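*Asks:* fold the stuff below for me.
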Amino acid sequence: MPGPGYPAIELVGVSYGYGKDLPVIDDISLSIPQGQWVTLVGANGCGKSTLVKLMNALLSKGEGSIMVKGKELQSDTIGDIRKAIGMVFQNPDNQFIGATVEEDIVFGLEGQCLSIEVMEERVNSYAEKLGITELLDKHPSELSGGQKQRVAIASILSMEPEIVIFDEASSMLDERTRNDLLNILSDMHKSGRYTIISITHDAQEIAASERVLVLHEGKLIADRTPTDLFQDEKILEMSHLIAPFAFQLTTALHRYGVDISIPNCEKELTEALWPLHSIK
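*Replies:* The predicted structure follows:
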């Protein structure tokens, strides 16, 4: 298996449109290294979901070329590429197949023609990792929104894809459950096993990622670090994004001559401000 830095996904001149309308995706070229966590942002309708569905061959490719794990997306490679990419959707109810959580996880594994022993091991392993072991016998309708999202993630990860796409997976969750999802994403990233692409409007999720790709009217208009993105008011406005509170406050303090490093979270901001409060 190629190591970190090897391209997991490469797009060259990719365009896509529906009928005679203007292209939803317009001449996009980019490369995502293996192991990177990328957030994909932009206003509603800018083409984010269309772009990731092209990567996963859920939509037929238009113009340009798409390479996944070194294989060009063509009719004879679709099967291998779909095995390499897992996708977690906005509404987990759309992913449920089985009558119980366990059946739901097993469904995808059966499609991989795995042995019963391997399937049992994966069900138990990923249920434990996602904290849903006690839910295995429950019907999906008995679960809370956060539990459903954990089950959906377990179902995808149990198939052991190398690339995982989260399509606005946090948008229907409350703040506590969004934080839980963010912790899951962070743990996945730290493991080094996954290339993560998350479509999101959540500032904390963007801040935790390594890289931000910004779409506007089907075009890739920015490729930034989260810190650089949050300093660009024009891009934020175009993307309908608001910088995290810790970043906003730090930027305001800089204008008043208070020189502290830009924090990744409010905890880091508090730690940076406390010594200033103690100065007499």
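*Asks:* C-alpha only now, for contacts and for neighbours.
*Replies:* Fine.
*Asks:* list the residues that contact the spatially closest residue to residue 135 that is not a sequence neighbour.
*Replies:* Using C-alpha to C-alpha, 6 or more residues apart in numbering and skipping the chain neighbours, the partner closest in space to residue 135 is residue 101 (6.6 Å). Contacts for residue 101 (C-alpha atoms under 8 Å, 6 or more residues apart in numbering) come out as 135, 136, 137, 138, 139, 140, 151.
*Asks:* all helices of the protein, in order?
*Replies:* With DSSP state H as the criterion, the chain has helices at 48-55, 78-84, 101-110, 116-129, 145-157, 175-191, 203-208, 226-230, 233-239, 245-255, 266-278.
*Asks:* let's have the contacts of residue 101 in TSV, adding neighbour count and distance to residue 186.
*Replies:* Shown next, in TSV, are the contacts of residue 101 (neighbours: other C-alpha atoms under 10 Å; distance: C-alpha to C-alpha, whole Å):
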residue	neighbour count	distance to residue 186
135	18	23
136	18	24
137	12	28
138	14	27
139	16	28
140	23	25
151	29	17
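*Asks:* alongside the first, I'd like the structure of this one:
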Amino acid sequence: MAKTILEVENLSFRYDIRQEIETLQDVNFSVNRGEWVAIIGHNGSGKSTLAKLLVGLFIPEKGRICIADIEMNELTKWEIRRHIGLIFQNPENQFIGTTVQDDVAFALENINLSYEEMSLRIDEALQTVGISNLRLFDPSRLSGGQKQRVAIAGILALKPDILLLDEALVMLDPRSRRELISTLKQIKSKDNTSIISITHDMNEVAEADYILVMKEGRVVNRGTPKQVFSNNTMKFEYPIVEQLRRELIKHGKKMPDKYMTEKELVKYLWK
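*Replies:* Next comes the predicted model:
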């Protein structure tokens, strides 16, 4: 049975307590170890506010957040941040060091790891994201995809249970995005790391195990990609494979009447 790593119960929040309307209203969900959960919704739906609550930048007005069996509050948020790492949309917001390896080492120095342990973690993190050859480079001079790999390596070196990506791939070109999604899938499989991705990219969402759809601070739909993308009332752009399936139906091709993954679609078309 899968072990729960994150529980969110009856979560509500507003930036100004004088306002009647809450930014988040009664949000409930959980994430298991090794699970990829995508959170989608239009601008203003509360996604980024939720991300800030999950890492303890805000404290909820109501409800609770529990990560690795620790309930979030002002006293525990520093301990909880060892279990969850946030990766921003712009990786340059996270750069501290003048070289890639110095940047990855920065957070490890803050938790007083020994030099030997730091070296091992830096080597492992850089190898995992495929940039060992860039360790002596200035991170600010790298390409967009390489910069985001440095940011991910810096978080991975801390060995968190959860990677939280807040539109982390949105600024990348399609090739870099595909490569990083592949890397994240490997990290998830190899280390049983949970991933929460907040994104507008439906092709990224299609890689998730589970999807939460947010609107005006509430979770209005949830389910597997097959369940969510089979909903004809969804007001989002569908992933490329689902767009193709629907176009083939429009042009008279007999196709299954439900969402298909890329592998399923290719297999079906080759029959």
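*Asks:* TM between them?
*Replies:* Here the TM-score for the pair of chains, by TM-score structural alignment, normalised by the length of structure 2, is 0.93; 267 aligned residues with a C-alpha RMSD of 1.7 Å.
*Asks:* farthest-separated two in the contacts of residue 101 of structure 1?
*Replies:* Largest separation among those by C-alpha to C-alpha: 137 and 151, giving 12.0 Å.
*Asks:* burial of the residue nearest to residue 255 of structure 2 when sequence neighbours are not counted, as a residue count?
*Replies:* Ranked by C-alpha to C-alpha, 6+ apart and with sequence neighbours excluded, the top spatial neighbour of residue 255 of structure 2 is residue 249, at 6.3 Å. By other C-alpha atoms under 10 Å, the residues close to residue 249 of structure 2 number 13.
*Asks:* surely residue 249 of structure 2 touches residue 258?
*Replies:* No. Counting by C-alpha atoms under 8 Å, residue 249 of structure 2 stays clear of residue 258, with 11.3 Å between them.
*Asks:* please name the residues that touch residue 109 of structure 2.
*Replies:* By C-alpha under 8 Å, 6+ apart, residue 109 of structure 2 lies in contact with residue 118.
*Asks:* give me the distance between it and residue 116 of structure 2.
*Replies:* Per C-alpha to C-alpha, to the nearest Å, residue 109 of structure 2 is found 12 Å from residue 116 of structure 2.
*Asks:* next: residue 55 of structure 2.
*Replies:* Applying C-alpha to C-alpha, the value for residue 55 of structure 2 to residue 116 of structure 2 is 28 Å.
*Asks:* okay, these two: which has more neighbours?
*Replies:* residue 55 (22 against 8).
*Asks:* and for the nearest residue to the more buried one once chain neighbours are set aside, the neighbour number?
*Replies:* Counting by C-alpha to C-alpha, 6+ apart, residue 55 of structure 2 lies nearest to residue 81, which is 6.2 Å off, once chain neighbours are set aside. Applying other C-alpha under 10 Å, we find 19 residues neighbouring residue 81 of structure 2.
*Asks:* cool, residue 64 of structure 2 as well?
*Replies:* 18.
*Asks:* excluding sequence neighbours, find me the nearest residue to residue 211 of structure 2.
*Replies:* In space, and not counting its chain neighbours, residue 211 of structure 2 is closest to residue 38: 4.8 Å by C-alpha to C-alpha, 6+ apart.
*Asks:* can you find the partner of that neighbour in structure 1?
*Replies:* Matched by TM-score structural alignment, residue 38 of structure 2 corresponds to residue 39 in structure 1.
*Asks:* against residue 172 of structure 1, how distant is its match?
*Replies:* Distance, residue 39 of structure 1 to residue 172 of structure 1, by C-alpha to C-alpha: 17 Å.
*Asks:* and if you look at residue 148 of structure 1?
*Replies:* 11 Å.
*Asks:* again, but for residue 277 of structure 1
*Replies:* Note on residue 277 of structure 1: its distance to residue 172 of structure 1, by C-alpha to C-alpha, is 38 Å.
*Asks:* who's more crowded, these two?
*Replies:* residue 172 (15 against 8).
*Asks:* wait, doesn't that one sit right on residue 91?
*Replies:* Yes. Counting by C-alpha under 8 Å, residue 172 of structure 1 touches residue 91, with 7.3 Å between them.
*Asks:* and residue 66 of structure 1, what pairs with it in structure 2?
*Replies:* That one, residue 66 of structure 1, aligns with residue 65 by TM-score structural alignment.
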